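Q: got a predicted model here, sequence first, then my questions.
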Amino acid sequence: MKTSLLALLLFFQPPLTPEVVKAEVVATYPHETTAFTQGLLFADGVLIESTGREGQSRLRKLSIRTGRPLMEVALPDEVFGEGTARVGERLITLTWRSGEAYVYDLQTLEEVGKFSYEGEGWGLTYDGERLIMSDGSDRLRFLDPETFEEIGEVEVTLSGQKIGRLNELEYVDGRVWANVFMQDFLVRIDPETGAIDQVADLQGLYPRALRKSPINDVLNGIAYEESSGRLFVTGKNWPNMYEIKLTPKEAE
């Protein structure tokens, strides 16, 4: 892993222990450039996306072929939508600074409840027992999926150094993949220890020179389809979604 890669991701150079992988594009699909992507996941073969910004936040079922919504619901105008997770027949969507999460019926997208939490909401995923939440810090927080009570947390580290700005989350095979805000990398976290054991370099997907806003048009969105093993990523306002395969990255 070359020094420049570490510098971009971490802004320092700790001893390297995680495996480094790169993204190989399997297929490219359209994505609406008006979608400020905050959450991405598969549910029964359907791609679900939650988007952000006040007055523009949506929860949507997408056509992979066209990138357009097959069904969508608007969040209240005053909230900024964030990450989403599926729990059974419910979809749970966080908000950034409103301290509230909205619960929707998976099939109809009808709102069926909401709950409050402390701090900011960024990313959300579900490991089959616990909701796992990021809040922009170096912590992952665990919530009871029925009561939404906070039941624990873990500090996330890379080679012993804290890693903050954890954003969108996706649970895959016992690990939590996370976007690092404003970086073209994913990190894979052991949720029991908080240790990062793999870093994925996605710098080649959508070059920064093509983005209208280097601040806003950043990588964000990870969706894994367990039945097929497909892995999708996209970004805020990106024109494409990418189905990718992660392969070992040779030392440079």
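A: Okay, I see it. Numbers count the residues shown, from 1 in each chain.
Q: alpha carbons only for contacts and neighbour counts from here, please
A: Will do.
Q: strands along the stretch 151-252 of the chain, start to end?
A: For the stretch 151-252 of the chain, the strands defined by DSSP state E, counting those that start in this stretch occupy 157-158, 161-162, 166-172, 175-180, 185-189, 196-201, 219-225, 230-235, 240-248.
Q: this is the comparison structure:
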Amino acid sequence: MKIKALIIVLFTSLSAIISCNDPYIFSLEIPKKVVLNDVITVKLFEKNKKKFEKIIFYVNGKEIASNNNSAKIDTKILGVGKHAINAVVFFDGKTKKKNGFIEVFANKKPTIYSYKIINTYPHDTSSYTQGLEYYKGFLYETTGRRGESRLRKVALKTGEVIQEIALDKKYFGEGMTIVNDKIIWLTWEAEKGFVYDLNTFKLIKEFRYKKSKEGWGLTQNENALIKSDGTNKIWFLDKETQEELNYIQAYTYDRAVDNLNELEVINGKLYANKYQKNTLVIIDLKTGMAEGLVDLRGLEKEMRKTQDLVEQDEVLNGIAFDKENNRMFVTGKKWGKLFEIELIAQ
């Protein structure tokens, strides 16, 4: 007890000495509750009312306009999620930095959707589905697990595997998408992806991703590849070089939405499987706001009528969209059925 008391005394004394030698004490004031489209004000105060030369504010590492000791931030530009706030103060030929963050939530609750089954098609029960895409009348699918990861071209109506290659056994295959007659395929933990020729399935090149670390789902819009990494972050990659450019964060009105897995862009919105929840999240690609939640738990019950789902991870995963005919398909890991469904807003 005497040693503990001595440590407390020494720490208190040291703090006092530091305070005396550094009379400038700054406090960063940030609003506690922030929702999308709010315009907020952050302020930096010098507690001892000492003069300083200037303050520069930064949001996510980028300088923003300020007025003396305050700055306004338009959250509509930032989108939802956590954003770093930094203030650098200049005084007496020195600088001091104060760090903080804001957490921006969606400004409304997501729309809840149920579904109607339109058609049912066969699906290979050995397919641990990771990526799924509809392209020119066929399904293209990537499967996971080391030693079992495969790229397949599949006939929709029969489930017949028309073309197939296996990934090196050291890799765990993940999501895929098709760009300019090339198939882009992610791996899970290897920080590596592969590009294949669409027609021959021959390997063209490899690429790395280091900012997002893991590969989960992959899709695209007109401007970029869109990648999930198992968190609430959605990454945008250059279509030609596969370089990671930036990201948004998926949030509802009260929390981050993580474990985002297989992806598909449908009518300009991002649809994402939430891993192990049999739920789809509909995400705005500009702001990251979760605009909708699709409850597909009933599909698992439908599967169990004809198939024993014995493993915990045999869950919903796989979204494909036939844009020409406005058809949406979903399936699951090792599910024996692929469902064409229509969403119904509640």
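A: Perfect, I can see it now. This structure is a prediction, so every number in the text was calculated from the model and none was measured.
Q: out of the strands of the stretch 151-252 of the first structure, which is the most enclosed?
A: Mean neighbour count (mean count of other Cα atoms under 10 Å) peaks for strand 166-172 among the strands of the stretch 151-252 of the first structure, with a mean of 27.
Q: turn the strands of the stretch 151-252 of the first structure into TSV, columns for distance to residue 10 of the first structure.
A: Converted to TSV, the strands of the stretch 151-252 of the first structure look like this (distance: least, Cα to Cα, whole Å):
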stretch	distance to residue 10 of the first structure
strand 157-158	9
strand 161-162	9
strand 166-172	12
strand 175-180	10
strand 185-189	10
strand 196-201	11
strand 219-225	16
strand 230-235	20
strand 240-248	20
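Q: and those: which comes nearest residue 135 of the first structure?
A: Comparing the strands of the stretch 151-252 of the first structure by their distance to residue 135 of the first structure (Cα to Cα), the top pick is strand 166-172, with 7.2 Å.
Q: gap between the closest one and the chain center?
A: Distance of strand 166-172 of the first structure from the chain centroid (Cα atoms, centre = their mean, to the nearest Å) equals 4 Å.
Q: which part of the second structure lines up with that strand?
A: Counting by TM-score structural alignment, strand 166-172 of the first structure falls onto residues 260-266 of the second structure.
Q: from residue 222 of the second structure, how far out is residue 301 of the second structure?
A: Plainly put, residue 301 of the second structure is 36 Å away from residue 222 of the second structure if you go by Cα to Cα, to the nearest Å.
Q: what's the burial count for the counterpart of residue 181 of the second structure in the first structure?
A: The criterion is TM-score structural alignment: under it, residue 181 of the second structure has residue 89 as its aligned partner in the first structure. Other residues lying near residue 89 of the first structure total 10 when counted by other Cα atoms under 10 Å.
Q: now the residue nearest the centre of the first structure. Nearest residue, chain neighbours left out?
A: The structure's the first structure has its C-alpha centroid closest to residue 168; by Cα atoms, centre = their mean the separation is 2.2 Å. Nearest residue to residue 168 of the first structure, sequence neighbours excluded (Cα to Cα, 6 or more residues apart in numbering): residue 123, at 4.1 Å.
Q: aligned partner of the one you found in the second structure?
A: If you follow residue 123 of the first structure across to the second structure using TM-score structural alignment, you land on residue 217.
Q: and the longest strand anywhere in the first structure, which stretch of the second structure?
A: Looking only at the first structure and at elements set by DSSP state E, the strand with the highest residue count is strand 19-30. Strand 19-30 of the first structure corresponds to residues 111-122 in the second structure, going by TM-score structural alignment.
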